[in-house]
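sequence-free structure coming up:
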């Protein structure tokens, strides 16, 4: 996309919706990950959270390493070449394409979010779907202006870029923590997975309720500062989100333990996030 978004009326209207005085989860995550797309309110909130739970300062490198491991598995072992990222952090949106296309440049990626700043980043990363008559296959990117609570809209928008006749990986990186009711969160995952072909995957990492007691204080602080209320979940609760799907080994584990490699960052403490990669089963034929 070559048009200057600042000259587009719709995008100017979106930019006007950005409130720099209220901390925003995507911008706070960006700050914690060393990014520059944040405001003083976000930086102040991030410092307050780290003061309550210092382990929060280690979450960004831990989930980034998990992200890389999960993508490598999906592309190299599971044969997935299509991705939907729901609830994209600003930091992740900057390097998602690089991570995915380093595994296979033919992969297609769709970003789904309703945050104006995140959507601006997604547009900047756009690579249009190539013509069917093109010689060698190339990757493509798209974006969907939809909230995680709108799985139907996400799927409908993603179909413009992805081929739902082939496996797709839905990446729900942290976003389900902003759905307060666990049954509702499980329904969202079920709806997304239900729209995908067999052999597709769902990837989740979720802030944990039982791995570090300081996170309870940090969560209360955040919920006092922001309308984006956060909910911590136990291992059993996160497991309920992927009920009916097959868990890829090693299953549901702390984020640093999912296929940790010798070149991945090592942490002295357990990073209090649950991580899981789950597969939609391929229907088996019955006996003849």
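Yep, that arrived. Remember, it's a predicted structure, so these values are computed and weren't measured experimentally.

From now on I want contacts and neighbour counts done on CA atoms only, so please keep to that.
OK.

and the residue lying closest to residue 150 once chain neighbours are set aside, helix, strand or coil?
In space, residue 150 comes closest to residue 188 once its chain neighbours are excluded; the distance is 7.9 Å by CA to CA, 6 or more residues apart in numbering. At residue 188 the chain is in helix, as set by DSSP: H, G, I helix; E, B strand; the rest coil.

Please enumerate the strands of the stretch 51-200 of the chain.
82-86, 108-113, 140-145, 169-173 (DSSP state E, counting those that start in this stretch).

mind checking how far the closest residue to residue 254 other than its chain neighbours is from residue 126?
Leaving aside its chain neighbours, residue 254 sits nearest to residue 274 (4.6 Å; criterion: CA to CA, 6+ apart). For residue 274, the distance to residue 126 (CA to CA, to the nearest Å) stands at 31 Å.

adding another structure so you can compare the two:
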């Protein structure tokens, strides 16, 4: 069952950087333009490992979705700030574990809309839809037929906000948006967030913020305590608020030998916090 919904944009302005296309550039995608690449490289000057961090953030999505389906019994996902399709999209991971899973994607980038078909290769038992909308207007998301016709919000739903809340400068606005989204889903639903932070390298993150703001993109890193506050009233899933690399990392594959047996990946080498909470 494959459909898309939302207001069609008149045109795509390729002269202005867009966060989804910058992220696509870091992941090695081809759906980005000069302005996106310029911002991506400007940020990389401050954090040379930013492409590795983007991949770490993407890998987290797979771990989180598998956990939600296999351990929590979740069958519905609302993924806001989807980004340009890459391997391991939410519906691919979820429906591989349980073909009946239903997913609604939301993004405000016309390029993502142009790739909506790639986001909607659903199993016959499940469903996927794409909604062209903005997280700053959660009411329009929750009332759209693309959502209401796909997800049953009387049943537990996983709300995914992966690397998107940093585009809100004010904590109060973030809390208002989260309040509306989570008020719309029942007890037993889950909220999943990753968020860049200055906790691990304040100087480097200050450079990232300055580069993004010069390109017209608001960028607000948040501390561990600020991320924890986003889950007020919810039960945090272990290990709580953790570096994205340390949130339920996959075990090392059997038979694989480390080049350096004593080497351990520094969990603070990717400047994101990650957390998941269950609505009581």
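Looks like it arrived, so ask away. As the structure is a prediction and not an experimental result, all values here were calculated from the model.

related to what we said a few turns ago, part of a strand, is the residue nearest to residue 254 of structure 1?
Yes - using three-state DSSP, the secondary structure at residue 274 of structure 1 is a strand.

Identify the residue of structure 2 aligned to it.
Using TM-score structural alignment as the criterion, residue 274 of structure 1 maps onto residue 273 of structure 2.

what's the answer for residue 251 of structure 1, then?
Aligning on TM-score structural alignment places residue 251 of structure 1 opposite residue 240 in structure 2.

With residue 156 of structure 1 instead?
Using TM-score structural alignment, residue 156 of structure 1 pairs with residue 143 in structure 2.

ok, back up a step: wouldn't the residue nearest to residue 150 of structure 1 be in contact with residue 149 here?
Yes - Residue 188 of structure 1 lies in contact with residue 149 (CA atoms under 8 Å); the separation is 6.6 Å.

Show me which of these two is the more surrounded one.
residue 188 (20 against 16; other CA atoms under 10 Å).

Could you find the counterpart of the more buried one in structure 2?
Under the alignment (TM-score structural alignment), residue 188 of structure 1 pairs with residue 177 of structure 2.

can you check residue 229 of structure 1 too?
Residue pairing (TM-score structural alignment): residue 229 of structure 1 is matched to residue 218 of structure 2.

Pull up the gap between the aligned partner of residue 158 of structure 2 in structure 1 and residue 19 of structure 1, please.
Alignment note (TM-score structural alignment): residue 158 of structure 2 maps to residue 169 of structure 1. As for residue 169 of structure 1, its distance to residue 19 of structure 1 is 32 Å (criterion: CA to CA).

swap in residue 221 of structure 1?
Taken as CA to CA, the span from residue 221 of structure 1 to residue 19 of structure 1 is 19 Å.

ok, the two, which is more surrounded?
residue 221 (15 against 11).

now the residue nearest the centre of structure 2: how far from residue 244 of structure 2?
Of all residues in structure 2, the one closest to the mean position by CA atoms, centre = their mean is residue 162, 2.0 Å from it. Separation of residue 162 of structure 2 from residue 244 of structure 2 (CA to CA): 11 Å.

what's the span of stretch 209-229 of structure 1 from first residue to last?
Stretch 209-229 of structure 1 end-to-end distance (CA to CA) = 15 Å.

contacts for it?
Contacts to stretch 209-229 of structure 1, defined as CA atoms under 8 Å, 6 or more residues apart in numbering, come from residues 22-25, 45, 48-50, 52-53, 178-180, 230-234, 270-273.

Now do the buried residues in it.
Buried positions in stretch 209-229 of structure 1, judged by neighbour count with 16 or more other CA atoms under 10 Å: 209, 211, 214, 215, 216, 218, 219, 222, 228, 229.

how about those, which pair is most distant?
Using CA to CA, the buried residues of stretch 209-229 of structure 1 span at most 22.3 Å, a distance reached by 211 and 228.

Now for residue 21 of structure 1: which residues touch it?
Counting by CA under 8 Å, 6+ apart, residue 21 of structure 1 touches 39, 40, 41.

counterpart of it in structure 2?
Correspondence of residue 21 of structure 1 to structure 2, assessed by TM-score structural alignment: residue 15.

With residue 64 of structure 1 instead?
Using TM-score structural alignment, residue 64 of structure 1 lines up with residue 58 in structure 2.

Report how many residues lie close to its match.
Neighbourhood size, residue 58 of structure 2 [other CA under 10 Å]: 19.

Now do it against residue 279 of structure 2, distance only.
From residue 58 of structure 2 over to residue 279 of structure 2 the distance is 24 Å, taken as CA to CA.

cool, and residue 153 of structure 2?
13 Å.

Pull up the overlap in contacts between the two.
Common contact partners of residue 153 of structure 2 and residue 279 (CA under 8 Å, 6+ apart): residue 186.

Between those two, which has more neighbouring residues?
Neighbour totals were compared for residue 153 of structure 2 and residue 279, and residue 279 leads with 20 against 15 (other CA under 10 Å).

got a list of what the more buried one touches?
182, 186, 187, 188, 189, 190, 191, 233, 234, 235.

now do residue 259 of structure 1
When contacts are counted by CA under 8 Å, 6+ apart, residue 259 of structure 1 is found next to 69, 250.

Report the separation between it and residue 105 of structure 1.
As for residue 259 of structure 1, its distance to residue 105 of structure 1 is 23 Å (criterion: CA to CA).

just the buried residues of stretch 209-229 of structure 1 now: which is nearest residue 113 of structure 1?
residue 228 (13.9 Å).

which non-adjacent residue is nearest residue 24 of structure 1?
Of all residues not flanking residue 24 of structure 1 in the chain, residue 42 sits nearest, at 6.3 Å (CA to CA, 6+ apart).

related to what we said a few turns ago, got the contact list for the match of residue 188 of structure 1?
Taking CA under 8 Å, 6+ apart as the criterion, residue 177 of structure 2 is in contact with 135, 136, 137, 138.
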